[in-house]
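K.L.:
Sequence and computational prediction follow.
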Amino acid sequence: MAKDKKPPPTNDGPAWEQLRRLFQVGSPEFVEVLRQRVSATTLAAFAETWYTDTRVEARRLLFAYLERPFNAPRHEPLVKRLFKFADNAGDDAVMARFLVGLDRLVRRKRGTATRWDPRTRSHETVEVIYTPPDTTLSRDDRAYAGAWFTQNREKFTKGRFLFSVPTRQYLRRRAWRYFRRLGKKHPDRYVPAVCTALKFYTDADVPDALALLDNWGLVHVLFHHSPALESRPTGWFVSPTGTIQQLQPEPMYRQLWLRSPEPIFDLLVNAKCRPVCLWAAKMLRQHFPQRIAQVSLDQLLDWLVSENAVLNDLAIEALERIGGLEAVPVEKWLKLIESARPDLLDRICEMVARAVKPDQVSFTDAVRLAMQRPVPLARLGMAFLQGKKPATTAEVQSIFALREAQADPLRADLVKWATTVLAERSDFSPQWVLEFLDGRHEDVRDIGWEWLQSDSRARDDVGVWQRMLESPYDNIRLRLVGILEDRAKERDGLAKFSMEHVRFLWATVLLNITRGSRAKPFVVRQIMDRVATHPDEAGELLPIIAVALRSCRGPEFRAGLSGVASFVERNPTRRPLVEAVFPELSWN
């Protein structure tokens, strides 16, 4: 006995009445609520009511619905009836949206297949282009009943569309047929109508060459007569003798496009799809070069920072040819180069360097440019800084920001320039050197150390050395050990340094487990020399030596052991202290 079938769900009732109220008031929520309805019968009856409603709000909602993907379950009758109404009414605006929406319904893939070659009598693997078969939404109303579909709607509809694949291919051919007939019967309407459609394509519609060919109507509009392509009922293919790189503008009804450059120029500026923009740019170069030449300087500068990469390239080409760039305010140039595409910065910065004189750029702006991460910007900033001198306290302080210059290849040169400029100032402060010795980049600290060694005003300043003893950086601490070794040979060589800071330096070097192996024996000797001359500090210094004695490294162990033995021999009364600090040592 057959099971009773569950009756299909219906959208009649309070929910449908609420939807109709949203429609009457023109609420933006209407489209999303409508897409949730899954009753094909009710939706089909609503199609005529919607299309024949002449209100502006109804038209706006219709456009919004058609600009959404055709993947709302059981909307086949609604979509098909709206399509027929628009086709019969000669509705260019609605058919433009259908052309784009139906183009998006077929997306082929590349794969491989094994075929038998009768000539070689063997199987061979060949590349094939196919349309995935599992991309059609179910037309069974019962599939959308229950809570599961409501909770997993997005997952269920992802990658699936209305209509079977053959029906989708037929509908997109029908959509293009409308515009093909429009060009024959109403040529004045053709270009405006297809331009409306072309503006709805986006880069997401053409992520690769195969996806470009999957847009049946788009390719007809732009490349209908291209010898590199051939059309079949299932889609566009590259011809046996052509390649996708050979595509050039070969539009349907070329003579209609050549009537005026303005529609093409409008596509160049406003289209959201890169192939459309490239097509428009090539058409203008081939047939209307004077139209590009009429673009104003201000508009070209705006194109430089446009999100449209084709406009960026056109602007660069035009600006490199024309004159008058000197009249562009410096502030505008600075704003443009900080917003431009990274791959265009070299050419833009070259234009700026030719058009802007260094004395037109303020000291602060030049430093700000030099601080940028892109090398062309930093190089331009460094060129503007050459020959400049800081005139105010604020400008002097801005120089220290170059320690954090983000362009790694230029940071060392920028810091060297900064140290040279600062060293020449009459109000030089030795503390300025510390700003570079405390920099977080090693190359900055290296240049700061060179400055310290070459400038006696900083080298002989006690305050600088006292601050350096607190440095957290290994390359500075290890160099300081060598300096202390030299100073220790002088009479009262270490007297000028705070012993608290010196002890801190000794401890940090000995406790460093990754670096400083060459400096540690010198530190041990310096500590033991200090203990020998100041036995009262043994309680503070001997624990530091204990680190060396317990080290597994031979030089440190021998240096520490020798120093401790000599200390006990000279100060026998300190032996209990030594035994407490080094309980592992035995004494004969």
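P.N.:
Thanks, I have the structure now.
K.L.:
going forward, measure contacts and count neighbours with C-alpha atoms only.
P.N.:
OK.
K.L.:
What is the neighbour count of residue 111?
P.N.:
Residue 111 has 10 neighbours, counted by other Cα atoms under 10 Å.
K.L.:
can you pull the contacts of it?
P.N.:
The contact partners of residue 111, by Cα atoms under 8 Å, 6 or more residues apart in numbering, come to 127-130.
K.L.:
how does it look with 10 Å?
P.N.:
If you count contacts by Cα atoms under 10 Å, 6 or more residues apart in numbering, residue 111 has them with 126-130.
K.L.:
and of the residues you listed, the nearest to residue 173?
P.N.:
residue 130 (18.3 Å; Cα to Cα).
K.L.:
Next up, the contacts around residue 214.
P.N.:
By Cα under 10 Å, 6+ apart, residue 214 lies in contact with 103-108, 205-206, 234-237.
K.L.:
for comparison:
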Amino acid sequence: MAGRDWLLIQELLERGEEEFVDRLRGFHDAEALAGFAERWYSNASTRSRELLLAYLDRPLNAYRHEPLVKRLFKLAEKARDDEVMARFLVAFDRSVRRVEMDRVRNRYRSFRTEEEFERQKAAWQDEGADHLYGGISARTAYQPDVYQLQGVWREHVLAVPAGGTMPRAEWGRAAVHRGKLDRFRLFSVSTRRYLRRRAWRYFRRIGKTEWSRYVAGISGALAIYEDADVNDGLALLDNWGLVHALFHHSDVLQANPRGWLPREGRSLSELKPAPAFPEAWENESGRLLDLLRQARCRPVRRWAMGMLDRNPDAVLAQGLEALIGFLDSLDANVIAWAAGILERSGAAAGLEPAQWLALARKAGPDALPVLAGLLRRFLEPSRLTTDEAAELASSHSLPVARYGYDALNARAITPGDIPALLPVLDAACGPLRPELLDWLGTTLRALGYDVDRILLLLDSRHADARAAGLAWFRSAPEAGNDIELWRRLAESPHDDVRLALAQVLDRHAAEGGVDGRATDISRALDADRLRFLWAAILLNIHRGGRAKPGVVEQVATRLGRHPGDAPQLLPLLAIALRSLRTTERNAALVAVVKLTEKSPAAAAAVEAAFPELKWG
């Protein structure tokens, strides 16, 4: 079985399958893996290289893979392979993690005389022993009395927890089968410490003679570290190579073979960029900007910003586009840094409105307030077109939307600008939206009544915009005689608009205006439109309860005056007559009774349509 698995693994490598890495990590024949290292490393295919890097990105916890890892490391070191060595630097840094723990240390001494005993006891007390035990004791009948002393010290230390080294015995294989390998790492703790020092030493040797190559190689490693690798201050210091690369010359830290520690009385909050080989970074603003863009680790990004702050002119020399691209970063600190340089230098004044809008479209939540501040300082509202100002006003960010609204408010809106105001209807900023809609309604009214202007509000998909339109519809005298408006409203897909129209019709019916006198409104709503409107309201099970009795009366009135419409309108009365709601059912019964009393022709149609009704 193992032989077939091994053949499959090699075949997966030749085919470049993604499954190869998982299969390889699940293979535990150390001798076969040792022989495989050189064959894999020397494979010249691009895909084989990608799989090698993917393997090294995984934790060093694949059972019995020590020979493979060790030989790959030596091969890459000998080949001066900076890319693979960068992966090893990160992998070995991740393999050692200290924790704070209490450790008990015991010491024992025996003395012939009481004077020696008391002298040592006093000395251990001065050394800070937590407990001292002892006294005179007779060992045997043939030996003189002795004084025995035990000292106990309790120390708070930083140490790697015991039991985290990958086992090699059979019980380790059982742990593999149980899937309990997360807490284990290849190699002993001392070997892991040595390997991470050796990986850094590889880059240190390059930095002494080849600055450009050092910067390129170590940048590749710095871009790989993740926030999970530095989730607290101690974890940061456990990354031996990372700390050397960023803070080698810092007076805040001190190094020993077991790891970095803050100096007495110093804090990690005092850390500032102090890299190994600082001269190598002097003319590498482009590389630092790339690192700031690619880094997955917050301390690396902060370090890169600190290095770039030493020469802001060099940053600007890389081009304005390179700098403003950081305004859409997911890191609020990077956004603030880029905005600070743009503000202090005044370089943002050269951006065109289209560039500002492009930034606003792709900027994240943290970037938008910063962007709004830059907009107010560097972009005159007069440079914006109406549609650009409306787009900014519709932003979900309050500072950006407020800037766009102020720009709109400062403009003299003409009828030709109305199509550009459409984005305001979809304004996404909740706190500002009522004010924006009020401004839009006021602006449209000031331009004069027009069916397309009022429909801009009444056809909106937003209820609050339609509410503003309905207020205009009810109050504008022109709306009451606009035949085209009534036709359009009768076909509206929105319940609130249909209900409002039905209420107005109800009022007209009470005044004898609908289908009685030949008013403009009655001519506007032909039979088909009226049926559509009435059916939409009566069939709505969620809204319109108060309007439905009025609609029933309108249907009955129409039937009384046009008995020939009975086949089309009686099904509408049937909806209300068979409703589960008492108010609708009673309204339909009253309407049917009145109808049969006033119109003999309609009465015959009603009796035929509703045989279940008993007429006295």
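P.N.:
Looks like it came in fine. Just so it is clear, the model here is predicted, and its values are computed rather than measured.
K.L.:
TM-score for the pair, please.
P.N.:
After superposition, the two chains reach a TM-score of 0.72 (TM-score structural alignment, normalised by the length of the first structure), with 547 aligned residues with a Cα RMSD of 5.3 Å.
K.L.:
picking that back up, how about JSON lines for the contacts of residue 111 of the first structure, with neighbour count, secondary structure and distance to residue 379 of the first structure added?
P.N.:
Shown next, in JSON lines, are the contacts of residue 111 of the first structure (neighbours: other Cα atoms under 10 Å; DSSP: H, G, I helix; E, B strand; the rest coil; distance: Cα to Cα, whole Å):
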{"residue": "126", "neighbour count": "10", "secondary structure": "strand", "distance to residue 379 of the first structure": "51"}
{"residue": "127", "neighbour count": "10", "secondary structure": "strand", "distance to residue 379 of the first structure": "49"}
{"residue": "128", "neighbour count": "11", "secondary structure": "strand", "distance to residue 379 of the first structure": "50"}
{"residue": "129", "neighbour count": "13", "secondary structure": "strand", "distance to residue 379 of the first structure": "49"}
{"residue": "130", "neighbour count": "13", "secondary structure": "strand", "distance to residue 379 of the first structure": "51"}
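K.L.:
from the residues you listed, which single one is nearest residue 583 of the first structure?
P.N.:
Nearest to residue 583 of the first structure among those, counting by Cα to Cα, is residue 127 at 79.3 Å.
K.L.:
Just the buried ones among the contacts of residue 214 of the first structure, please.
P.N.:
103-107, 205-206, 234-237 (16 or more other Cα atoms under 10 Å).
K.L.:
Which of the residues you listed fall in strands?
P.N.:
Among those, the ones falling in strands (DSSP state E) are 235-237.
K.L.:
how about residue 282 of the first structure, what's its match in the second structure?
P.N.:
Matched to the second structure by TM-score structural alignment, residue 282 of the first structure sits across from residue 306.
K.L.:
Do I have it right that that match meets residue 275?
P.N.:
No - Residue 306 of the second structure is beyond contact range of residue 275, at 11.1 Å (criterion: Cα atoms under 10 Å).
K.L.:
Which of these two has more residues huddled nearby?
P.N.:
Higher neighbour count among residue 306 of the second structure and residue 275: residue 275, with 20 against 15, using other Cα under 10 Å.
K.L.:
Distance-wise, check the more buried one relative to residue 298 of the second structure.
P.N.:
Going from residue 275 of the second structure to residue 298 of the second structure by Cα to Cα, to the nearest Å gives 16 Å.
K.L.:
One more: residue 546 of the second structure?
P.N.:
According to Cα to Cα, residue 546 of the second structure stands 60 Å off from residue 298 of the second structure.
K.L.:
Compare neighbour counts for the two and give me the winner.
P.N.:
Neighbour count, other Cα under 10 Å: between residue 546 of the second structure and residue 298, residue 298 has more, with 18 against 12.
K.L.:
surely the more buried one meets residue 292?
P.N.:
Yes - contact criterion Cα under 10 Å: residue 298 of the second structure and residue 292 qualify, at 9.5 Å.
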